[in-house]
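Enquirer: predicted coordinates and the sequence they were generated for:
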Amino acid sequence: MTVAAPEHRTEPPRAQHVRRRELAAFLRSRRERVTPEQVGLPRGPRRRTPGLRREEVAQLSAVGVTWYTWIEQARATHVSAQVLDAVARALLMDPTERAHLFALAGTTDPRIDPECPVVSTSARKVVERLAPYPASLQNARYDVLAANRPFAQLFGDLTELPVADRNCLWLLATSERWKRDFLDRDEMLRDLIAKYRVAMAEHVAEPVWKEHRDRLLAASEEFRALWERHEVAPLSPHVKRYRHPVVGLVRLEHRTMWLAPQSPAHRVVAYIPADEETEERLERLAELADG
């Protein structure tokens, strides 16, 4: 079931003030930890400030001294992504510090890199140990990062596909096999696009998300039509009917487990039998593979 998109609400003034103060404190702490020598500046005999001076940060980042001072005094009402990027570079921030900086400023980082495709050993073990139930590791875009053998037996071995095609939304929209064998495919596609829109709201300015959406828009007229409806829906368990060519009809309820804090954007999706007949057929599929 889909629902109307929620009305956008501006952050209350008090919350904005708290955010500006936290941003200012964070910048001061980073500035005090960077030595002049680390950024190629002379220390000089009369330096009393720990780390860098505000004027030096402004110089290194090509930001006006007054404007940078206002940021550190929590007086700046809006700090652009360009300024944040320059300051992060000047203060030698690592990826975690940079992400925290942009989060405090309430601004999307335009330089976010695509998610690393490397999957941790522990995450793979979780997925594999769910056999004989099909399971996969997915990110917020529904890319399948890893899958166990029952998943491959039931839905197809995604490692045989190009990396860009190993995506549940892409397969549901374009794969003839998925169109044929998922008996509730039309409803599933509409529901998944509505969930995808909710997820994308948090990443709307990130290039990798835009490229992913645009690829779907270009490839599927059906996706384009459903995307234009602007429907949104929450993540929720529901039963999927799938017709396997060997063991027949299976009814599966998918369950989602988020992996955090190590991989906050990754989730394990397990497909649990919705009835005893499906349980028996999944066991039969496992026996066929072992035989």
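Expert: Received the coordinates, thanks. Numbering: from 1, shown residues only.
Enquirer: when you work out contacts or count neighbours from here on, use the C-alpha atoms and nothing else.
Expert: Noted.
Enquirer: who's in contact with residue 189?
Expert: With contact set as CA atoms under 8 Å, 6 or more residues apart in numbering, residue 189 has these partners: 169, 172, 173.
Enquirer: looking at those, which are in strands?
Expert: The strands, defined by DSSP state E, take in nothing from the contacts of residue 189.
Enquirer: compile those residues into TSV and extend it with columns for distance to residue 196 and neighbour count.
Expert: Putting the contacts of residue 189 into TSV (distance: CA to CA, whole Å; neighbours: other CA atoms under 10 Å) gives the following:
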residue	distance to residue 196	neighbour count
169	9	20
172	13	20
173	13	23
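Enquirer: the helices in the stretch 101-250 of the chain, which residues?
Expert: Along the stretch 101-250 of the chain, counting by DSSP state H, counting those that start in this stretch, helices occupy 121-129, 149-155, 168-174, 176-181, 185-200, 207-219, 221-227.
Enquirer: out of these, nearest to residue 51?
Expert: helix 207-219 (34.7 Å; CA to CA).
Enquirer: how about residues contacting that closest one?
Expert: So helix 207-219 is in contact with 110, 112, 113, 114, 141, 170, 174, 200, 203, 204, 223, 224, going by CA under 8 Å, 6+ apart.
Enquirer: which two in the residues you listed are spaced the farthest apart?
Expert: That would be 110 and 174, which, of the contacts of helix 207-219, are the farthest apart (CA to CA) at 29.6 Å.
Enquirer: drop anything exposed from the contacts of helix 207-219.
Expert: For the contacts of helix 207-219, a burial check counting by 16 or more other CA atoms under 10 Å picks out 141, 170, 174, 200, 203, 223.
Enquirer: got another, please set it beside the one above:
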Amino acid sequence: MDRRALADFLRGRRERIAPADVGLPRGPRRRTPGLRREEVAQLAYISTEYYTRLEQARGPHPSREVLAQLARALRLTDAERTHLHHLAGAPPGPPPGPSREVRQSILDLLDRLPLTGAIVVSATFEVLAWNGLACALMEDFSALPRRDRNLVRRVFLGPHPGGRRLYGVSDAEAFARASTQRLRAAAARYPGDPELTGLIGELRAGSEEFALLWAEQEVGADTTLRKTFDHPLVGPVTVDCDVLDLTDRDQRVVLYTATPGSPSEEALRLLSVVGDPHPRVPG
């Protein structure tokens, strides 16, 4: 355990987090550039004295549980989390679960893309963020509870009788297979995540098709480059699908664009005017 390096790392990570990032008021008398020590301790469910000793390079060897709580409190990336464990002399086990926090720069990017529908999905296919055109093209994600923002759950289990056959997307069959394969790979990366385990159990019990695909034990997944949405207002909209992998958080940005000058581009232009009045991320 490198106590001095651990102390410096904790202090540096603490000072970069603004109170507003974790829902705390800044207050008129705050002199600390980031969070206070007691605030980190509270977020990590440890005592202020214990955390202070860690930052003063005189603390005891932290347990894996404490390190996991500190990683969450300080909003560490996977690489930073691994580094924290090595500094503490406790090489990390597998991540507890897929990250649901989207970088601010990615959120800003979604709003700057012209005539492009964009969503951010987690390793378990939960839609974490979106822009207005994505809502107008696909559905209003902000009107859905978190549970119903999972694309795999919706494609196999609903929201309508018959599930994905009423989803209105041309690549439903290919998506069903690819998402099952990616979900299997995610289950191997996050073996201790109860939410992911519960999702897989729910899908296997509720969808015979998913159960059959799951039994194939496949993990490779081809990416669909083009799909057509059967939109109720503007008719068929054919889009190219490009995926940007955010490897540090195990997330993907999915971009939907149409061929310039095509009827589908005109449809996207119309939908961009319709837009979506709701927030780009869940409240």
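Expert: On my side now, so go ahead. Here the structure is a predicted model, which is why all the values come from computation and not from measurement.
Enquirer: TM-score for this pair?
Expert: TM-score for the superposed chains, counting by TM-score structural alignment, normalised by the length of the second structure: 0.63, backed by 216 aligned residues with a CA RMSD of 3.6 Å.
Enquirer: can you report how many residues lie near the aligned partner of residue 226 of the first structure in the second structure?
Expert: In the second structure, residue 226 of the first structure lines up with residue 213, judged by TM-score structural alignment. Residue 213 of the second structure has 17 neighbouring residues, counting by other CA atoms under 10 Å.
Enquirer: how close does residue 273 of the second structure get to residue 266 of the second structure?
Expert: To residue 266 of the second structure, residue 273 of the second structure is 11 Å away according to CA to CA, to the nearest Å.
Enquirer: which of the two has more neighbours?
Expert: When residue 273 of the second structure and residue 266 are compared for neighbours, residue 266 comes out ahead with 17 against 11, by other CA under 10 Å.
Enquirer: can you find the partner of that one in the first structure?
Expert: Per TM-score structural alignment, residue 266 of the second structure is aligned with residue 280.
Enquirer: map residue 182 of the second structure onto the first structure.
Expert: That one, residue 182 of the second structure, aligns with residue 195 by TM-score structural alignment.
Enquirer: how about the contacts made by residue 42 of the second structure?
Expert: Counting by CA under 8 Å, 6+ apart, residue 42 of the second structure has contacts residue 48.
Enquirer: wasn't it part of a helix?
Expert: Yes - residue state for residue 42 of the second structure (DSSP: H, G, I helix; E, B strand; the rest coil) corresponds to a helix.
Enquirer: which stretch of the second structure lines up against stretch 150-160 of the first structure?
Expert: With TM-score structural alignment applied, stretch 150-160 of the first structure matches the range 133-143 in the second structure.
Enquirer: tell me the secondary structure of residue 254 of the first structure, please.
Expert: Using three-state DSSP, the structure places residue 254 of the first structure in strand.
Enquirer: ok, now residue 276 of the second structure?
Expert: coil.
Enquirer: any idea how far the spatially closest residue to it that is not a sequence neighbour is from residue 117 of the second structure?
Expert: In space, and not counting its chain neighbours, residue 276 of the second structure is closest to residue 132: 4.6 Å by CA to CA, 6 or more residues apart in numbering. Using CA to CA, residue 132 of the second structure is found at 7 Å from residue 117 of the second structure.
Enquirer: what does residue 131 of the second structure give?
Expert: Distance from residue 131 of the second structure to residue 117 of the second structure, counting by CA to CA: 7 Å.
Enquirer: report the contact partners of residue 19 of the first structure.
Expert: 104, 105.
Enquirer: alignment lookup: it to the second structure.
Expert: For residue 19 of the first structure, no residue is aligned by TM-score structural alignment.
Enquirer: residue 19 of the first structure belongs to a helix?
Expert: Yes - Residue 19 of the first structure: assigned to a helix according to three-state DSSP.
Enquirer: tell me where the second structure has strands.
Expert: With DSSP E as the criterion, the second structure has strands at 117-121, 127-130, 226-231, 235-246, 251-257.
Enquirer: return the most buried member of these.
Expert: strand 117-121 (a mean of 26; mean count of other CA atoms under 10 Å).
Enquirer: so it aligns onto which residues of the first structure?
Expert: Using TM-score structural alignment, strand 117-121 of the second structure pairs with 134-138 in the first structure.
Enquirer: mind telling me what residue 211 of the first structure corresponds to in the second structure?
Expert: When the second structure is aligned by TM-score structural alignment, residue 211 of the first structure is paired with residue 198.
Enquirer: adding distance to residue 110 of the second structure, write the strands of the second structure out as TSV.
Expert: Formatted as TSV, those follow (distance: least, CA to CA, whole Å):
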stretch	distance to residue 110 of the second structure
strand 117-121	6
strand 127-130	7
strand 226-231	20
strand 235-246	12
strand 251-257	9
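Enquirer: compare those and give me the one nearest residue 7 of the second structure.
Expert: strand 235-246 (28.6 Å).
Enquirer: how far does that closest one sit from its chain's centre?
Expert: 18 Å (CA atoms, centre = their mean, to the nearest Å).
Enquirer: helices or strands up against that strand?
Expert: Contacts defined by 3 or more CA pairs under 8 Å, 6 or more residues apart in numbering; DSSP states H and E place strand 235-246 of the second structure against strand 226-231, strand 251-257, helix 263-274.
Enquirer: list the contacts of the match of residue 182 of the second structure.
Expert: Counted by CA under 8 Å, 6+ apart, residue 195 of the first structure has contacts 232, 233, 234, 235.
Enquirer: go again with 6 Å.
Expert: Contact partners of residue 195 of the first structure, counting by CA atoms under 6 Å, 6 or more residues apart in numbering, are 232, 233, 234.
Enquirer: distance to residue 273 of the first structure and neighbour count for these - can I get that in JSON lines?
Expert: Below are the contacts of residue 195 of the first structure laid out as JSON lines (distance: CA to CA, whole Å; neighbours: other CA under 10 Å):
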{"residue": "232", "distance to residue 273 of the first structure": "27", "neighbour count": "22"}
{"residue": "233", "distance to residue 273 of the first structure": "24", "neighbour count": "20"}
{"residue": "234", "distance to residue 273 of the first structure": "22", "neighbour count": "16"}
